[in-house]
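> just the structure for this:
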Amino acid sequence: MMFDWGKQRLHCTDEGTGPPILFLHGLGGNASNWLHQRRHFSRTHRVIALDLPGHGRSTGVDVSFREYRDAIEATLDHCEIDQVSIIGLSKGARAGLSFTAHRPERVHKLVIVNAFLHLTPEDRRSRLELYELLLRPGGLHVWGDRLLRQMGVREHTAIWRGFTASLSSITPTHLHSVFRELVDIDQRPELQNLRKPILLIRGEKDAFIPPYCVEEMSAICSTSEVLHLSDSGHLPYLDDPVRFNKAIESFLLGEARTPSAISAG
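Next up, the predicted model:
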């Protein structure tokens, strides 16, 4: 469905009935990335998947990351949802965290998949160098190939082909602009102040997100638990959707547990 948000138009999918879940994609993605999860969870939940501003069918390439939380609230208002559980990947997870910190009463549980809340100076520099490729002639495909390798999904043929095909719909300057904004925002204080049940998912083959990121998040958030997926990279919802869905389902249906680190592989 499409709906107005100020001067912009936002798109989201709305499927199923039951406790509401909101899926938020990563940088350059869209609502269709969550197709496996939408099919699975819509049997027992109301599933909303949002195209964040400037992504998919949503307008707003000039919308800042800080405004994404307002787009999330507008989506919940449009769908008449008071409280929701949020599952976000990378940038989408950070948008979900920003919204949760801003409007905690509207979030039941939060799942953060392969995200950084801050980077060391060296990691910041190396990732900025990668995204600088987007501004060079012919750099889009070089960026895409290097990113796939860092994300640990290059060997998954279907993911590689789908990602490569999606490059034609990407606006390189938009991705570059959003990423530069992201690397300069430290969201650790937002996480530290939360008292919501939070599941942190780490794909062990993901070299784009440094391992210290999830360790640090777990240490500063007393209500979090960590799931390590030894055979997955940056996109566990695609490379092993059955295991990913079971983990999310267990977290959503179960009671809040004491902080723990769980390995699955």
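> only C-alpha atoms for contact and neighbour calcs from this point on.
OK.
> quick one: contacts for the residue nearest the centre of the chain?
For the chain, residue 89 is the residue whose C-alpha lies nearest the centre (C-alpha atoms, centre = their mean; 1.9 Å). Applying C-alpha atoms under 8 Å, 6 or more residues apart in numbering to residue 89 gives the contacts 24, 25, 26, 112, 113, 114, 115.
> so residue 9 is in contact with residue 58, correct?
Yes: counting by C-alpha atoms under 8 Å, residue 9 touches residue 58, with 5.7 Å between them.
> which one's more surrounded, these two?
Neighbour totals were compared for residue 9 and residue 58, and residue 58 leads with 21 against 16 (other C-alpha atoms under 10 Å).
> to compare with the earlier structure, here is another sequence to fold:
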Amino acid sequence: MPQLAVDGAGLTYDDEGPRDGDGAPLVFIHGWTANRHRWDHQMAHFAQRRRVIRLDLRGHGESDGAPGTILELGGDVLALLDHLEVDRFIPVGHSMGGMIAQTLALGHPERIERLVLVNSISRMTYSRGRGLLMAASTLVPFKLFVAANIQRAFAPGYPREEIREYIRASAATPRDVVMTYYAAMRAFDVLDRVGEIQVPTLLVHGYHDIQLPVSQMLRMAKDYPDAVVRIVDAGHELPVEKPAELTSALDRFVSGKV
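Have a look, this model is predicted:
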């Protein structure tokens, strides 16, 4: 796989599909402790007629580098796109990747054609009890902390063996990367600015998401000037739980059919 050096990190990425294909390139941005293969279904579908790009964020998957901030992860994405000579694009972000996508849309609106957020929100909100529980969870052994978070990311009934594989992959992410970005997500807050995002935006969310509840997504959706909402019978890991449904919703949106 090709790799690009950016600010002390080696970013592994894929760049597929026709350069003169239909519309602006799709740029897929994965979430916390995940990797670029969360988007396998979407990449295979869209690469047939459109340029598609995905990367492993620094410290994740096959990319290395010390962790930083959500804003710095956005900088990594832009550095890769500059290297690939991509100007306008459509960021598709899952969970933490959606936070990165919103940061890009706010900081570089001239480069954003459309915006897609999958199981992502603009501000994490907790009850007092939930906040205390999440703070306490960071005190348990690292592998147990990761396992608990990944286990609850899937809707009831998802195959246990597949969940165990995702837990193993997430636990392979360096501890400092996991904990730094866990804190960064908890602190992320652009809810008061989403009204500035003027491009058409697709918000796709799993009904059974207890990591980032659908109620929080709906609260931010009303502030987007031009938003389409899709609720899917899935948990937080929508790209792998219901890949065909996500691909279909994304296909209709980028084709201007919704």
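> report the TM-score for the pair.
Scored against TM-score structural alignment, normalised by the length of structure 2, the superposed chains reach a TM-score of 0.89; 253 aligned residues with a C-alpha RMSD of 2.1 Å.
> out of the contacts of residue 89 of structure 1, who's nearest residue 164 of structure 1?
Distance to residue 164 of structure 1, by C-alpha to C-alpha, is smallest for residue 26 among these, at 15.6 Å.
> what lines up with that closest one in structure 2?
Residue 26 of structure 1 maps onto residue 31 in structure 2, with residues paired by TM-score structural alignment.
> tally of neighbours for its match?
Residue 31 of structure 2, neighbours per other C-alpha under 10 Å, totals 24.
> try the one 3 residues further on
When counting by other C-alpha under 10 Å, one arrives at 23 neighbours for residue 34 of structure 2.
> residue in structure 1 paired with residue 54 of structure 2?
Per TM-score structural alignment, residue 54 of structure 2 is aligned with residue 49.
> kindly provide the distance from that match to residue 140 of structure 1.
Distance of residue 49 of structure 1 to residue 140 of structure 1, given as C-alpha to C-alpha, to the nearest Å: 26 Å.
> now the helices: where do they sit in the stretch 101-250 of structure 2?
128-137, 142-151, 160-171, 175-187, 214-221, 238-241, 243-254 (DSSP state H, counting those that start in this stretch).
> mean deviation of the shortest one from structure 1?
Just to be clear, that refers to helix 238-241 of structure 2. Following the fit onto structure 1, the mean deviation recorded for helix 238-241 of structure 2 is 1.5 Å by mean C-alpha distance after the TM-score superposition for structure 1.
> list the contacts of the equivalent of residue 239 of structure 1 over in structure 2.
If you follow residue 239 of structure 1 across to structure 2 using TM-score structural alignment, you land on residue 241. Residues counted as contacts of residue 241 of structure 2 (C-alpha under 8 Å, 6+ apart) are 154, 158, 234, 235.
> which positions in stretch 195-207 of structure 2 come out as buried?
Across stretch 195-207 of structure 2, burial judged by 16 or more other C-alpha atoms under 10 Å covers 195, 197, 198, 199, 200, 201, 202, 203, 204, 205, 206, 207.
> let me have those residues in TSV, extended by distance to residue 72 of structure 2.
Below are the buried residues of stretch 195-207 of structure 2 laid out as TSV (distance: C-alpha to C-alpha, whole Å):
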residue	distance to residue 72 of structure 2
195	23
197	20
198	23
199	23
200	25
201	23
202	24
203	23
204	25
205	25
206	27
207	30
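> quick check: the two most widely separated of those?
In those, two members sit farther apart than any others by C-alpha to C-alpha. They are 198 and 207, at 25.9 Å.
> picking that back up, how about TSV for the contacts of residue 89 of structure 1, with distance to residue 211 of structure 1 added?
Below are those laid out as TSV (distance: C-alpha to C-alpha, whole Å):
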residue	distance to residue 211 of structure 1
24	22
25	21
26	18
112	14
113	12
114	9
115	10
